[in-house]
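J.: Structure here, sequence nowhere to be found:
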């Protein structure tokens, strides 16, 4: 059975634009998924990337065009300048980790609810109220937002270390057990083909 390690950031617009396509691909191929939220700014710092706010205006202008185009292409609501971005991504990341450890809900839906809260719903995913609502929507106990902080912090840091070790430099990145990496929601089609054995 194939396995996918999903390295992502809860503030990433590209993770939001991925929707639930990863889960659909995994189901189609009988693959399992481990969700590995990480600190994308720390990942940039360790792998030679530049945070969005420090990029050249040309790059930022293209990013704005591309995000808007991708959202339109996918038929997804999208705010290019959300009310609560950037914000602290650790609390929402810890919630994903706690939910994965607890089980009983839909992790893909949880991740999508969190990223949708940022990029479509104008909510702050650093706030407990927003995180609890996302947990509930995905079938998890909303009290998970208040638990597992130590384990969450340790796992969050470990996810970053693992990402760097495995060659990840951006998010979302889909790492499969064959050693292949697929960076970006626009590479999900390639991931699908790889799992099908045609790429």
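T.: Perfect, I can see it now. Nothing here was measured: the structure is a model prediction, and the numbers come from that model.
J.: going forward, measure contacts between C-alpha atoms and count neighbours the same way
T.: Fine.
J.: Tell me which stretches of the chain form strands.
T.: Counting by DSSP state E, one finds strands in the chain at the ranges 3-8, 32-37, 173-176, 181-183.
J.: and residue 135, which of those is closest to it?
T.: Closest approach to residue 135 among the strands of the chain (Cα to Cα): strand 32-37, 14.9 Å.
J.: buried sites along that closest one?
T.: Residues of strand 32-37 classed as buried by neighbour count (16 or more other Cα atoms under 10 Å): 33, 35-37.
J.: what does that strand contact?
T.: Outside strand 32-37, the residues that touch it by Cα atoms under 8 Å, 6 or more residues apart in numbering are 1-10, 26, 93, 96-97, 100, 107, 156, 159.
J.: relative to strand 3-8, how tilted is that strand?
T.: Taking axes from the mean of the first three to the mean of the last three Cα atoms, to 10 degrees, strand 32-37 and strand 3-8 form an angle of 20 degrees between their directions.
J.: Now distance to residue 51 too, for the buried residues of strand 32-37, in TSV please.
T.: Putting these into TSV (distance: Cα to Cα, whole Å) gives the following:
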residue	distance to residue 51
33	27
35	23
36	20
37	17
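J.: Comparison target, given below:
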């Protein structure tokens, strides 16, 4: 009997769209029988590794307008019936560091529970600043990983190596931003707004065996 279809979910904990997509992953698993593996990446590292330059993006492109993005995010939150607050007042001094903390949590086999709690702290609770101190507190409170263990894990070279590996794997699979999903190691689906297409890809992969 074949195992479940595996979906690799590449996310940044600093991305509101990744937060929204993450709230729907349990539903996807229940409805399709797939398994979602969460891989934290720095969005900027991924975009750069994929060969794109954020600095060259047109500042007048409609999708980047702050008023539109805020409305778009709030619409998705209502659609999903999940809590969401605007995050403009949340200080994130080093977003790649947040992704690194999620990698460290994965090494303790607590990646998903930590990532969910961290994104909730940012995009629901408005915890600020979103820094190492917040990560240490969340690791301790949600996964029982004591600060004297979690802090050093964030500094280990192996944690940085894994972060780079996840970015490289994402680019190899065709990802160019977050959130991205790779279904059964073959088909990439990009964006929170394409979860219906993700579901379709999972069901097709399941049918194909």
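T.: Everything's here; your move. Note that the structure is a prediction, hence the values are computed from the model and not measured.
J.: returning to that earlier point: for ChimeraX, write a command that selects the buried ones of the contacts of strand 32-37 of the first structure.
T.: Here is the ChimeraX command that selects only those of the contacts of strand 32-37 of the first structure that count as buried (16+ other Cα under 10 Å):
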select :3,4,5,6,7,8,9,10,26,93,96,97,100,107,156,159
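J.: wait, residue 43 of the first structure sits on residue 164?
T.: Yes. Checked against Cα atoms under 8 Å, the pair residue 43 of the first structure and residue 164 is within contact range at 7.3 Å.
J.: For those two, indicate the residue with more neighbours.
T.: Taking other Cα atoms under 10 Å, residue 43 of the first structure and residue 164 do not tie; residue 43 has more neighbours (21 against 15).
J.: List the contacts of the more buried one.
T.: Going by Cα under 8 Å, 6+ apart, residue 43 of the first structure touches 49, 160, 164, 169-170.
J.: Across to the second structure, which of these hold up?
T.: For both residues aligned by TM-score structural alignment, their matches' Cα atoms under 8 Å, a contact is called conserved when the aligned residues also meet in the second structure; among the contacts of residue 43 of the first structure this holds for 160, 164, 169-170.
J.: If you rank these by neighbours, which is first?
T.: residue 160 (23 neighbours).
J.: Mind telling me what it corresponds to in the second structure?
T.: Residue 160 of the first structure is assigned residue 167 in the second structure as its aligned equivalent, the criterion being TM-score structural alignment.
J.: In stretch 85-92 of the first structure, which residues are buried?
T.: Within stretch 85-92 of the first structure, the residues that count as buried by 16+ other Cα under 10 Å are 85-86, 88-92.
J.: Turn the residues you listed into a markdown table, including distance to residue 146 of the first structure.
T.: Formatted as a markdown table, the buried residues of stretch 85-92 of the first structure follow (distance: Cα to Cα, whole Å):
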| residue | distance to residue 146 of the first structure |
| --- | --- |
| 85 | 22 |
| 86 | 22 |
| 88 | 16 |
| 89 | 15 |
| 90 | 13 |
| 91 | 9 |
| 92 | 11 |
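J.: just checking, residue 182 of the first structure touches residue 173?
T.: Yes. The pair residue 182 of the first structure and residue 173 passes the contact test of Cα under 8 Å, sitting 5.5 Å apart.
J.: Of those two, give the one with the bigger neighbour count.
T.: residue 173 (25 against 20).
J.: residues in contact with the more buried one?
T.: Remark: with contacts taken as Cα under 8 Å, 6+ apart, residue 173 of the first structure is in contact with 6-8, 181-184.
J.: Same question for residue 108 of the first structure.
T.: Residue 108 of the first structure touches 20, 23, counting by Cα under 8 Å, 6+ apart.
J.: Quick one: map it onto the second structure.
T.: When the second structure is aligned by TM-score structural alignment, residue 108 of the first structure is paired with residue 112.
J.: No more questions from me, cheers.
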